[in-house]
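Engineer: any chance you could fold what I've pasted below:
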Amino acid sequence: MPYEGVLQKMQTEIGSPIQYYLIFPNDYLNVNQVLDKEIHIRFIKYQCLNCGQDRPIYRQGFCRTCFFEIPNAGDWIMRPELSTAHLGKEDRDLEYEKKVQLQPHIVYLANSSNIKVGVTRRSQVPTRWIDQGAHEAIEIVEVPNRYLAGITEVALKEHIGDKTNWRRMLTNDVDDEDLEAWRNKLRRYIPKEAASYFIENNTETHMEFPVLRYPNKVKSLNLDKVPDFKGVLKGIKGQYLIFEDNTVFNVRGSEGYYVSLEIGG
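Structural biologist: Here you go, the predicted model:
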């Protein structure tokens, strides 16, 4: 019997290796357990994660209308420095923005394809790092709101990258780095508003991904272009499924797509 439902990012559980789960309305799949098995993915329709309508997905699992209207798709999501809830100023829904923005946030270094700086809520550590496919990460500061994290990230990315090369991450073309040394090196660039929140004595967190074989090169599966796909699963890294034929499928990038999944032998 196939699994069927709208795709949302895989849920994860830290471990050696990390455990991955696809959640469906009446069931779930531990994706680690289907490594080396054939998976048949069939795209059925769209289902916006907000309105539930069968409308083409624009970004982040939302149709175009919802993306430009709902509070959880505001510009401050991708650009934390635009957060204004700490000033009592509304973007789309002040109560929602207070709930998300006015909680502890981490500015961190992660090494997925290269060292990058990023921001996440404290409650999303280490989930955020796993989703990015980082094999090592370290916190730099823990601040009380999203705005302070945002301005710290803006300052630090003048001196280190803030993007992941997803192709390098998926081929595991990654060098180990001394993130503690990098954290200490970047300390001087932290804005004065956040300087007192520097974390002095933490150590790197390491992630182990369930990958049997990394691809030599990658080709991305787009369900709009290839709505019916079969392949043998060889690994899971970040939010990607890695198949034997070098196809990779970005589950998070396909949120809002209603699919059926069948597991073969």
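
Engineer: only C-alpha atoms from now on, for both contacts and neighbour counts.
Structural biologist: Will do.

Engineer: which residue is the nearest non-sequential neighbour of I190?
Structural biologist: Leaving out its chain neighbours, the residue that sits closest to I190 by C-alpha to C-alpha, 6 or more residues apart in numbering is T152, at 5.8 Å.

Engineer: that neighbour contacts V107, doesn't it?
Structural biologist: Yes. Proximity of T152 to V107 meets the contact threshold set by C-alpha atoms under 8 Å, at 7.3 Å.

Engineer: what residues sit buried inside the host helix or strand of the residue nearest to I190?
Structural biologist: Following DSSP states H and E, the helix or strand that holds T152 is helix 146-156. Of all the residues in helix 146-156, those buried under the rule 16 or more other C-alpha atoms under 10 Å are R146, Y147, L148, A149, G150, I151, T152, E153, V154, L156.

Engineer: now stretch 13-24
Structural biologist: Going by neighbour count (16+ other C-alpha under 10 Å), the buried part of stretch 13-24 is I18, Q19, Y20, Y21, L22, I23.

Engineer: which stretch of helix or strand covers the third one?
Structural biologist: For Y20, the enclosing helix or strand under DSSP H and E is strand 19-24.

Engineer: ranges for the helices of the stretch 1-150 of the chain?
Structural biologist: Here the stretch 1-150 of the chain has its helices, by DSSP state H, counting those that start in this stretch, at 64-67, 75-78, 94-101, 127-131, 146-156.

Engineer: which is the next helix or strand following the longest one?
Structural biologist: This points to helix 146-156. Next along the chain after helix 146-156, taking DSSP H and E as the criterion, comes helix 166-171.

Engineer: next, the second sequence, to be compared with the first:
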Amino acid sequence: MTYEGVLTKMQTEFGNPIQYYLVFEHSFLNVNQLLDKDIAIHFIGYQCLHCGKKKKIFRQGFCYDCFMSSASAGDWIMRPELSTAHLGIEDRDLVYEQKVQLQPHIVYLALSSEVKVGVTRGSQVPTRWIDQGATQAIPVVEVPNRYLAGITEVALKKVYADKTNWQKMLKNDVAPADLFKEKASLKFLIPKEAQEFYDMNSSAITQMHFPVLEYPKKVTSLNLDKTPDFSGKLKGIKGQYLIFEDGTVFNVRSSEGYVVQIEV
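Structural biologist: Sure, this is the predicted structure:
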């Protein structure tokens, strides 16, 4: 069978294991069903996720013009501490920024390649943790806006990494850690503006189980601009990556806006 369309990040369904779906305009594909099977990916072109034009993708599935102008690509997306909607100050589109920034956000610890700190909207739990390839995660604080989450994350970055080492994550080269103990030890790091939201009694650890038959010993990233045609046997799915038998890994999320044909 052949599927064709614009790549967006795989949709997920929490379970044991996590279920993954590639969703196109007129079809969808349960990727778990492709495990241990040969699939081919063919690069066809680009389509900006914002304007829909067939323009080269710059970042986050957007062409350059949309990335520089769209409210959904502002600096506060990657750096929550730059959020200003709680002050009524516009970055690119105050209505959009208020909608996204002025809702509950969670600062969390996750075990992906090591213990890392991160921020996500409450509505994105556990999706955010799944997308990062975390095997465990625990909320640290739940705050009412993105700014408070951002300054808390900045404070915790003095101790914890804020990025996942994707190679270690995909090779499952992850040292064990006690997230409950980590959370219990960091209260003194939380800014005073967010201290009231720290609740040690809310310490449930979420476990993620990924559909991986075999972890690679070495990984090589597939870049569709350099390798427009690829085929291989799928051995696993973790984070937003497809893992192939030869150690090739394909980051679906970083390829958003790419038009592809997939043969299964």
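
Engineer: which stretch among the helices of the stretch 1-150 of the first structure comes nearest K225 of the first structure?
Structural biologist: Go through the helices of the stretch 1-150 of the first structure one by one with C-alpha to C-alpha and the one that ends up closest to K225 of the first structure is helix 64-67, at 19.6 Å.

Engineer: out of everything not next to it in sequence, what's closest to Q136 of the second structure?
Structural biologist: Excluding its sequence neighbours, the residue lying closest to Q136 of the second structure (C-alpha to C-alpha, 6+ apart) is Q207, at 4.6 Å.

Engineer: that neighbour: neighbouring residues, count only.
Structural biologist: A count of neighbours around Q207 of the second structure, defined by other C-alpha atoms under 10 Å, yields 17.

Engineer: how close does it sit to W129 of the second structure?
Structural biologist: Between Q207 of the second structure and W129 of the second structure the distance, using C-alpha to C-alpha, to the nearest Å, works out to 10 Å.

Engineer: shared neighbours of those two, anything?
Structural biologist: Residues touching both Q207 of the second structure and W129 (C-alpha atoms under 8 Å, 6 or more residues apart in numbering) are A137.

Engineer: chain center to the strand holding Y20 of the first structure, what's the gap?
Structural biologist: Shown here is strand 19-24 of the first structure, whose average C-alpha point lies 14 Å from the average C-alpha point of the whole chain (C-alpha atoms, centre = their mean, to the nearest Å).

Engineer: helices or strands next to it in the packing?
Structural biologist: Secondary structure elements in contact with strand 19-24 of the first structure, counted by 3 or more C-alpha pairs under 8 Å, 6 or more residues apart in numbering; DSSP states H and E, are strand 3-6, strand 11-13, strand 27-30.

Engineer: how does it look with 6 Å?
Structural biologist: In this structure, strand 19-24 of the first structure packs against strand 11-13, strand 27-30, with contacts taken as 3 or more C-alpha pairs under 6 Å, 6 or more residues apart in numbering; DSSP states H and E.

Engineer: mind putting those in CSV, distance to Y214 of the first structure included?
Structural biologist: Formatted as CSV, these follow (distance: least, C-alpha to C-alpha, whole Å):
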stretch, distance to Y214 of the first structure
strand 11-13, 20
strand 27-30, 20
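
Engineer: outside of stretch 56-65 of the second structure, which residues touch it?
Structural biologist: Counting by C-alpha atoms under 6 Å, 6 or more residues apart in numbering, the neighbours of stretch 56-65 of the second structure from elsewhere in the structure are Y46, C48, L49, E256, G257.

Engineer: closest to S112 of the second structure out of those?
Structural biologist: Nearest to S112 of the second structure out of the contacts of stretch 56-65 of the second structure is E256 (C-alpha to C-alpha; 22.2 Å).

Engineer: so what's L82 of the first structure closest to, chain neighbours aside?
Structural biologist: Nearest residue to L82 of the first structure, sequence neighbours excluded (C-alpha to C-alpha, 6+ apart): W76, at 5.0 Å.

Engineer: how close does T12 of the second structure get to R128 of the second structure?
Structural biologist: In this view, T12 of the second structure and R128 of the second structure are 10 Å apart by C-alpha to C-alpha.
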